[in-house]
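Chemist: with the sequence up front, the predicted model follows.
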Amino acid sequence: NKAAEKDMDFAMLDSLIGIFCTLEECAAVLNLDADTVVKKVKEKYGIPFSVFFKRKNAHGRASLRRRQFELSKTNPALSIWLGKQYLNQKDHQDIGFGEGTTKINVEYVSDDSKNKSDECISKE
């Protein structure tokens, strides 16, 4: 729709959504009201802004993910982070008892149990 395109830079809108700008941020950059942006998207594409936004935002996420994977080839820290995020990898710390350590058992006593014990002792 040429009328919708006349007042709004759709390429700029695509780019802004692709870098995770909100509707309000996009409208501010385009120097338009948020309702006008929503209306123009509906006029041009025939879909609600929320659908348009999800599609364009998904492209941005895919682009970011692709760039992170490329960077992870030369950045071990990023590679480790990606493994933790997407492969459920974790840092494991082995805490155990070796030679020369003393194992201490700690028992929790609730206030109710303590009060009952005190009563039993005082009755004796």
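Modeler: Yep, it's here. Everything numeric here is computed off the predicted structure, so don't read it as measured data.
Chemist: contacts, neighbours, all on C-alpha from now
Modeler: Noted.
Chemist: what is the neighbour count of L32?
Modeler: By the measure other Cα atoms under 10 Å, the count of residues near L32 is 14.
Chemist: tell me the secondary structure at it.
Modeler: coil (DSSP: H, G, I helix; E, B strand; the rest coil).
Chemist: and here is the other one:
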Amino acid sequence: MARPHKTFDWELVERLAMIQCTKEEIAQALGTSRPTLENRRNKKKFNELYEKGKQVGRMSLRRTQFKKAEDGNVGMLVWLGKQYLGQADKREVDEKSERTVIGETSGLSKSELEVLRKAARHELSERSRTASDN
């Protein structure tokens, strides 16, 4: 007599894929092996939910990153600029005023420049606050 077919929590599969778990990690969380999870009976459903979950998770992460950048997170602004706008670090330090000059902004839109200005103002206020604390 054949073993009964295992049933899986497909909602859990999708949720784990959303946080970018590997197929092996998902199988372990479900108490099974990857081959069992991907057998002919489950393969189509598993792969569809896995890919959907991965995509939704990446979109959520990207949305959060852009929100952080819009809120003035300088590090996130720089990282996103490098990832999506082809920007690279070009640092020059003016030793007299100890300021960092950010180069190559010609490809930025007015709204992107405004976000960068806000972030720079925020960083300057943080630096002056830190300096006054010392």
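Modeler: Good, I have the coordinates. Just so it is clear, the model here is predicted, and its values are computed rather than measured.
Chemist: how alike are these chains, TM-score-wise?
Modeler: Superposed pair, TM-score by TM-score structural alignment, normalised by the length of the first structure: 0.59. Supporting alignment: 89 aligned residues with a Cα RMSD of 2.8 Å.
Chemist: and the helices in the first structure?
Modeler: With helices called from DSSP state H, the first structure shows them at 2-6, 10-18, 23-30, 34-45, 49-72, 76-86, 111-123.
Chemist: of the ones you listed, which is nearest Q93 of the first structure?
Modeler: Closest approach to Q93 of the first structure among the helices of the first structure (Cα to Cα): helix 76-86, 15.1 Å.
Chemist: show where that closest one falls in the second structure, residue numbers please.
Modeler: Mapped onto the second structure using TM-score structural alignment, helix 76-86 of the first structure spans residues 74-84.
Chemist: who's in contact with that stretch?
Modeler: Here stretch 74-84 of the second structure makes contact (Cα atoms under 8 Å, 6 or more residues apart in numbering) with Q65, F66, K68, A69, E70, Q87, A88, L116, A119, A120, E123.
Chemist: distance-wise, check the first one relative to W79 of the second structure.
Modeler: Just to be clear, that refers to Q65 of the second structure. Distance of Q65 of the second structure to W79 of the second structure, given as Cα to Cα, to the nearest Å: 9 Å.
Chemist: just the fifth one next, same as before
Modeler: Spatial separation of E70 of the second structure from W79 of the second structure under the definition Cα to Cα is 13 Å.
Chemist: which one is E24 of the first structure nearest to, not counting chain neighbours?
Modeler: Closest residue to E24 of the first structure apart from its sequence neighbours, by Cα to Cα, 6 or more residues apart in numbering: A34 at 5.8 Å.
Chemist: show me what contacts that neighbour?
Modeler: Counted by Cα under 8 Å, 6+ apart, A34 of the first structure has contacts L23, E24, C26, A27, A28.
Chemist: quick one: buried ones out of those residues?
Modeler: Buried members of those, scored by 16 or more other Cα atoms under 10 Å, are L23, C26, A27.
Chemist: and which of those is nearest F52 of the first structure?
Modeler: L23 (11.1 Å).
Chemist: what sits against that closest one?
Modeler: I17, A34.
Chemist: can you rerun that using 6 Å?
Modeler: With contact set as Cα atoms under 6 Å, 6 or more residues apart in numbering, L23 of the first structure has no partners.
Chemist: report the central residue of the first structure.
Modeler: Centroid check for the first structure by Cα atoms, centre = their mean gives Q85 as the closest residue, at 10.3 Å.
Chemist: distance of the residue nearest to E24 of the first structure from G18 of the first structure?
Modeler: 17 Å.
Chemist: in which helix or strand does the nearest residue to E92 of the second structure once chain neighbours are set aside reside?
Modeler: Counting by Cα to Cα, 6+ apart, the nearest residue to E92 of the second structure once its immediate chain neighbours are dropped is V101, at 5.5 Å. In the assignment (DSSP states H and E), V101 of the second structure maps to strand 99-102.
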